[in-house]
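# Fold the following and give me the result.
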Amino acid sequence: MIEDDEFDAFMQEMKGVKPIKAKKKVDLARPKVQEPSLIHRRQMAVKVEKGSNNHLTEEIIDLVHPLDVLEYRSDGVSLGVFRNLKRGQYAIDARLDLHHKKMKQAREEVFQFIKDCQKYDIRSAIILHGKGELSEPKAFLKSCTNTWLKQIPEVIAFHSAQKHHGGVGALYVLIKKSDHKKQENRIHYNKGRVDN
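This next block holds a predicted model:
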């Protein structure tokens, strides 16, 4: 066969030829690329200033997707109230914008914002955290906000906003009545019972 003849001819020509030993010129080891979880751990490793009463986590949090709808309802919040919150039917009395904030600053601002809302008897607010489609890891501040709000006892419910208020890049937040407001309500409603 022709193929056998060609192979034999090739082998005849190659007799006595030895492979050249070359030094490795290219390092084939992969450079270490930081994984998103490592980046995330580093960003979350923030030291709390001494004397701060901010108890919001600095630990690793569960990351959400940029387009996820976020929702939370604590015990005692009726489905009707939660439905109204979800639909954006409560007046927005306060607003916090976290766009372009570093995690440490956002953590402090969320904590103080909720404390101030309760102090001034603000029951319904909005927090604009953004979707985080371009952040690394993705939806980082959105994920942080989702975690932090669940850790604040004054927050009794939240839900991703309607499209005209920022959609999945914002949250409607429902805040517990202050002790002062609860006392006012008790006096008001008890007075009505006594008068009747």
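# going forward, measure contacts between C-alpha atoms and count neighbours the same way
OK.
# Which parts of the protein are helices?
For the chain, applying DSSP state H gives helices covering 2-14, 36-44, 79-86, 103-119, 140-151, 179-195.
# Most tightly packed of these?
When the helices of the chain are scored by mean count of other Cα atoms under 10 Å, the highest mean neighbour count falls to helix 140-151 (a mean of 22).
# for stretch 86-102, how far is the first residue from the last?
The stretch stretch 86-102 measures 28 Å between its terminal residues, going by Cα to Cα, to the nearest Å.
# Quick check: buried residues in that stretch?
Neighbour-count burial for stretch 86-102, counted by 16 or more other Cα atoms under 10 Å, picks out 86, 88, 90, 94, 95, 96, 98.
# Now for the fourth one: which residues touch it?
It stands for residue 94. Residues near residue 94 by Cα atoms under 8 Å, 6 or more residues apart in numbering: 117, 122, 124, 125, 126.
# and for comparison, fold this next one:
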Amino acid sequence: MSSFKDLLNQENTLENEDVSFADAMRDIKPLTQDKIHFAKLNNKQNNARASIKNVEDRTADNKPLLNRPARFHFSDQYEPLIDEHSTLSFTKEGTQTYYTKLLRRGDIRPEVILDLHGYTKEQAKFDLAELIADCKAQHIACACVVHGVGGGILKKKIPHYLMQHPDVAAFHQAPLEWGGQGAILILVDLGEELEHKLLR
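Here you go, the predicted model:
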């Protein structure tokens, strides 16, 4: 078998000879294929795996998602009338209506973002309840929930879930810089503290 060095040395001696390429490569053996092809997961599968891992990482005892009690139970039966042709907006009864205006204009910046791409309804409900409870506990007034664009189930269901939660003061479709039609900005009801935070 010829080595690469031998072939280089042969090059000079073969310059004047009429040798075909096949003859010159006669002693060369093809390399054995050692490339490994891994199955590629689509983005939804990757995101779902990442979201499950993130939820498990947040728990001290790493209990599986279904074994942990949810902080709030959202109903899938509750479906308020939402005009799909108008901009998504909601203010809880007894809450200042100008809150949604502040959200629409981008005057309030979210301090935390929850990305629900690739989530199932159950995962989304669980993490949404966790988000609102964490915001309340940490005195975070505004959060951004990314559900994605298109006609997906979460885009329809997330507003229904938010309307059910007693700690959601208002929400509005996010401005373009925060996701536009693919996201919602929510204001968490912090009582009097919310008004003080918004006036700063």
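# care to give me the TM-score?
For this chain pair, the superposition-based TM-score is 0.57 by TM-score structural alignment, normalised by the length of structure 1; 130 aligned residues with a Cα RMSD of 2.8 Å.
# Let's have the helices of structure 1 in TSV, adding distance to residue 61 of structure 1.
Putting these into TSV (distance: least, Cα to Cα, whole Å) gives the following:
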stretch	distance to residue 61 of structure 1
helix 2-14	64
helix 36-44	9
helix 79-86	24
helix 103-119	12
helix 140-151	7
helix 179-195	31
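# Next, find the distance separating the most centrally placed residue in structure 2 from residue 54 of structure 2.
The residue lying closest to the centre of structure 2 (Cα atoms, centre = their mean) is residue 115, at 3.4 Å. Residue 115 of structure 2 sits 12 Å away from residue 54 of structure 2, going by Cα to Cα.
# Tell me which residue of structure 1 matches up with residue 119 of structure 2.
With TM-score structural alignment defining the correspondence, residue 119 of structure 2 maps onto residue 101 in structure 1.
# Also residue 98 of structure 2?
Under the alignment defined by TM-score structural alignment, residue 98 of structure 2 is paired with residue 80 of structure 1.
# next one: residue 167 of structure 2
By TM-score structural alignment, residue 167 of structure 2 lines up with residue 154 in structure 1.
# Now its match: closest residue in space that isn't a chain neighbour?
residue 176 (5.0 Å; Cα to Cα, 6 or more residues apart in numbering).
# now residue 119 of structure 1
In space, and not counting its chain neighbours, residue 119 of structure 1 is closest to residue 178: 6.6 Å by Cα to Cα, 6+ apart.
# tell me the contacts of that neighbour?
By Cα under 8 Å, 6+ apart, residue 178 of structure 1 lies in contact with 118, 119, 121.
# same question, residue 65 of structure 1
By Cα under 8 Å, 6+ apart, the neighbours of residue 65 of structure 1 are 138, 139.
# Over to the one 4 residues further on?
If you count contacts by Cα under 8 Å, 6+ apart, residue 69 of structure 1 has them with 159, 160, 168.
# got a markdown table for these, with distance to residue 69 of structure 1 and neighbour count too?
Putting the contacts of residue 69 of structure 1 into a markdown table (distance: Cα to Cα, whole Å; neighbours: other Cα atoms under 10 Å) gives the following:
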| residue | distance to residue 69 of structure 1 | neighbour count |
| --- | --- | --- |
| 159 | 7 | 25 |
| 160 | 6 | 26 |
| 168 | 6 | 21 |
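# so which of those residues comes closest to residue 41 of structure 1?
Using Cα to Cα, residue 168 is the member of the contacts of residue 69 of structure 1 that lies nearest residue 41 of structure 1, at 24.4 Å.
# from memory that closest one sits against residue 146, does it?
No. Taking contacts as Cα atoms under 8 Å, residue 168 of structure 1 lies outside contact range of residue 146: 11.6 Å.
# Now do the shared contacts for the two.
Joint contacts of residue 168 of structure 1 and residue 146 (Cα under 8 Å, 6+ apart) are residue 70.
# in stretch 86-97 of structure 2, what's buried?
Buried, per 16+ other Cα under 10 Å, within stretch 86-97 of structure 2: 88, 89, 90, 91, 92.
# Quick check: the gap between the last one and residue 86 of structure 2.
Residue 92 of structure 2 sits 18 Å away from residue 86 of structure 2, going by Cα to Cα.
# so what's residue 86 of structure 1 up against?
Residues in contact with residue 86 of structure 1 (Cα under 8 Å, 6+ apart) are 158, 159, 160, 161, 162, 172.
# which one of those residues is nearest residue 139 of structure 1?
residue 160 (13.6 Å).
# residues contacting that closest one?
So residue 160 of structure 1 contacts 69, 70, 71, 86, 167, 168, 169, 170, 171, 172 (Cα under 8 Å, 6+ apart).
# Can you redo those residues as CSV, where the extra columns are distance to residue 108 of structure 1?
Rendered in CSV, the data for the contacts of residue 160 of structure 1 read as follows (distance: Cα to Cα, whole Å):
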residue, distance to residue 108 of structure 1
69, 24
70, 21
71, 22
86, 26
167, 24
168, 22
169, 19
170, 18
171, 17
172, 19
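# residues near the residue nearest to residue 114 of structure 2 when sequence neighbours are not counted, how many?
Nearest non-adjacent residue to residue 114 of structure 2, counting by Cα to Cα, 6+ apart: residue 145, 4.9 Å away. When neighbours are defined as other Cα atoms under 10 Å, residue 145 of structure 2 has 24 of them.
# corresponding residue for residue 145 of structure 2 in structure 1?
Using TM-score structural alignment, residue 145 of structure 2 pairs with residue 127 in structure 1.
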